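J.: here's a sequence, model it:
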Amino acid sequence: MTARLVLVGCGHMGRAMLSGWIDSGRIAANEIVVVEPNGDLRGKAAALGCKTAAGVEDLASDISPQIVVIAVKPQAIREVLAGYARFGNGATTFVSIAAGTSVATFESILGENTPVIRCMPNIPAAIGKGMMVVFANGHVGDKAQDFVSGLLAASGKVASVGDEKLMDAVTAVSGSGPGYVFHFIEALTSAARAAGLPDDTAAKLAVQTVYGAAVMAAESGEEPGVLRQQVTSYKGTTAAALDVLMGEERLTRLLTEAVEAARKRSVELGS
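T.: Modelled structure (predicted):
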């Protein structure tokens, strides 16, 4: 069994990223081995053309991947990583997408000279619209970093931070952020229904309004605050609604509290 890349875990996020990598042509499916104990998930990886294994013990003794991507829950990181210690302190670069798990955790298990890239993706990576933020330790070479950045770019936008402590804030904003937006859509749908709109119309208006506004914010070149002002007529309907949302900075304060709660939880998961 040969492999350029080993993906450990093929749940929602792992499979989303895997599909993006293959669809982009940046890596061939037959260059990837997916290690996944769940038979159904392993079957989905095989259907994409990847080699699969139920566990690390099923990997060939002479396998030497360039990249090992760890896509398991933070609570399982230490147990899972121990099985991949033979790839540590060498040419293999480890990429982690586990929230709150520090580079130091990887180094303590795999060896202090192990190249490690910590990445926080989000679920829109499944449709190529994700936000991936990375932090790399000093052992990651330029070639490996460029290759990993290219893979991640297949799933959306890529940014980097120079201070690993900022990854907890990244997790709280873009990692968990889609959940906040989904709930906003739920709330806007509920408000539309309360205003008398039929259920299907309320749902369609809420989703398309959020989608259209997000695309406009991304592509117009204008700051969100400027766009808000452009759609807000003096003493008009939007102004009336924004008086509620922006009065005493209600929405800003609520989101700040939410992001801080998520950031603290990220810190806890890494401790």
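J.: alpha carbons only for contacts and neighbour counts from here, please
T.: OK.
J.: which stretches of the protein form strands?
T.: 5-8, 32-35, 51-53, 67-70, 93-96, 116-120, 130-136, 156-160 (DSSP state E).
J.: now for the first one, which elements pack on it?
T.: If contacts are counted by 3 or more Cα pairs under 8 Å, 6 or more residues apart in numbering; DSSP states H and E, strand 5-8 sits against strand 32-35, strand 67-70.
J.: any chance of the ones you listed in TSV, with mean neighbour count and distance to G236 too?
T.: Formatted as TSV, those follow (neighbours: other Cα atoms under 10 Å; distance: least, Cα to Cα, whole Å):
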stretch	mean neighbour count	distance to G236
strand 32-35	26	55
strand 67-70	23	51
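J.: related to what we said a few turns ago, and the strands of the chain as a markdown table, adding distance to S271?
T.: A markdown table is the format used below for the strands of the chain (distance: least, Cα to Cα, whole Å):
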| stretch | distance to S271 |
| --- | --- |
| strand 5-8 | 22 |
| strand 32-35 | 26 |
| strand 51-53 | 30 |
| strand 67-70 | 18 |
| strand 93-96 | 16 |
| strand 116-120 | 16 |
| strand 130-136 | 18 |
| strand 156-160 | 23 |
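J.: let's compare: structure for the following, please.
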Amino acid sequence: MGKTLRNFDGRLLLVGCGNMAGAMLDRWLAAGLDPALVAIVDPFAAPRAGLSHFASLAEWKDAGGGADWIMLGMKPQQLGEVAADLAPVATGAVHLLSILAGVSLADLAARFPQAKAQVRILPNLAARIGAGVSAVASVGDADDAAVMALLAPLGTVAPLADDLAMDLITAFTGSGPAFVFRLIESYAAAGERLGLSADDAQKLAMATFGGATALLESSGEKPGILIAQVASKGGTTQAGLDVLDEDGQLAALFTNVLRAARDRGRELADIARGEG
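T.: The predicted model follows:
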């Protein structure tokens, strides 16, 4: 699948352009998306050079705005504020895209029933450099090839038959980079506490995590196989692994981390529906 958007000719409206939507937009522009095809409605985001930026949907409509693709990139709690104004223009051939945590396809279909399709996307921040993970599911008459072409420049795309697992995937891949960043930060802090300089600890931590991930991906092996290649019985690595593996505490910790993030996604969905 191609990674370029030089031939993409659909008009795209971003409703909200915060960190995640902004990361996606940065990658799309780097992949050749024509800035003239993009409009942003966001009263808080700073205007971007070469892109049409509006403070409100009313302002966008007054300027003759139209879109073939509309992506919701604001906070899930704001869905109720924008849905009434947006629904009348999310009609006909429009694909309604959403990256809102916790907002289901059923919610989107109820809010925007006249759209050609409702598409739920769960990206992560590494999309900015084309190394992200985007889970996607849709209802309606989605142009699957066009959806995949739009998402391909962001990195790995995982099409799903439905969005039943989306709350967990939001926690697992959407929130996942933050959890990895925290691990690296904590690993570096531990090295610093034991005597490394702050700069060396940060540099070595990033290189260690990055190299290990690259090796795992290129090897095609399961992590346990590579662990066995590093650790020897009675050696230094095994001594550290014994601490990590004690009483299954590491697996339990990550289970609790993912459960908390997943459950918060469900709470946000209730708020978006006006039930929270």
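J.: if we can go back for a sec, any chance of TSV for the helices and strands packed on strand 5-8 of the first structure, columns distance to L227 of the first structure?
T.: TSV is the format used below for those (distance: least, Cα to Cα, whole Å):
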stretch	distance to L227 of the first structure
strand 32-35	44
strand 67-70	39
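J.: quick one, which of the strands of the first structure gets closest to L251 of the first structure.
T.: L251 of the first structure sits nearest to strand 130-136 of all these, at 22.9 Å, using Cα to Cα.
J.: how much does that closest one stray from the second structure?
T.: Mean deviation of strand 130-136 of the first structure from its aligned counterpart in the second structure after superposition (mean Cα distance after the TM-score superposition for the first structure): 0.9 Å.
J.: where in the second structure does that strand fall?
T.: Aligned by TM-score structural alignment, strand 130-136 of the first structure falls on residues 132-138 of the second structure.
J.: hang on, the earlier thing: A76 of the first structure is nearest to which of the helices and strands packed on strand 5-8 of the first structure?
T.: That would be strand 67-70 among these, by Cα to Cα, at 10.4 Å.
J.: now the closest one on the second structure. Mean distance?
T.: Once superposed with the second structure, the aligned residues differ from strand 67-70 of the first structure by a mean of 0.6 Å; criterion: mean Cα distance after the TM-score superposition for the first structure.
J.: and that strand, what does it pack onto?
T.: Helices and strands touching strand 67-70 of the first structure, as assessed by 3+ Cα pairs under 8 Å, 6+ apart, comprise strand 5-8, strand 93-96.
J.: please state the offset of the last one from the chain centre?
T.: Spelled out, it's strand 93-96 of the first structure. Distance of strand 93-96 of the first structure from the chain centroid (Cα atoms, centre = their mean, to the nearest Å) equals 14 Å.
J.: again with stretch 47-54 of the first structure
T.: When distances are taken as Cα atoms, centre = their mean, stretch 47-54 of the first structure is centred 22 Å away from the chain's centroid.
J.: tell me how far the ends of that stretch are from each other?
T.: 15 Å (Cα to Cα, to the nearest Å).
J.: list of residues touching it?
T.: Stretch 47-54 of the first structure is contacted from outside by 19, 29-39, 42, 45-46, 59, using Cα atoms under 8 Å, 6 or more residues apart in numbering.
J.: tell me the buried residues in it?
T.: In terms of neighbour count (16 or more other Cα atoms under 10 Å), stretch 47-54 of the first structure has its buried residues at 49-54.
J.: can you list the residues you listed in TSV and add distance to N122 of the first structure?
T.: Formatted as TSV, the buried residues of stretch 47-54 of the first structure follow (distance: Cα to Cα, whole Å):
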residue	distance to N122 of the first structure
G49	24
C50	23
K51	25
T52	24
A53	25
A54	26
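J.: what is the nearest of these to K204 of the first structure?
T.: Closest to K204 of the first structure out of the buried residues of stretch 47-54 of the first structure is G49 (36.3 Å), distances taken as Cα to Cα.
J.: quick one: that closest one from E31 of the first structure, how far?
T.: According to Cα to Cα, G49 of the first structure stands 9 Å off from E31 of the first structure.
J.: same thing with L151 of the first structure?
T.: 13 Å.
J.: quick one: which of these two has more around it?
T.: Between L151 of the first structure and E31, counting by other Cα atoms under 10 Å, L151 is the more crowded of the two (21 against 17).
J.: my read: that one touches D23, true?
T.: No. Taking contacts as Cα atoms under 8 Å, L151 of the first structure lies outside contact range of D23: 10.5 Å.
J.: for the stretch 1-150 of the first structure, which segments count as helices?
T.: Assigned helices in the stretch 1-150 of the first structure, in chain order: 12-24, 39-47, 77-82, 103-110, 142-153 (criterion: DSSP state H, counting those that start in this stretch).
J.: deepest of the ones you listed, which one?
T.: When the helices of the stretch 1-150 of the first structure are scored by mean count of other Cα atoms under 10 Å, the highest mean neighbour count falls to helix 12-24 (a mean of 20).
J.: can you check which part of the second structure that one sits on?
T.: Under TM-score structural alignment, the match for helix 12-24 of the first structure in the second structure covers residues 19-31.
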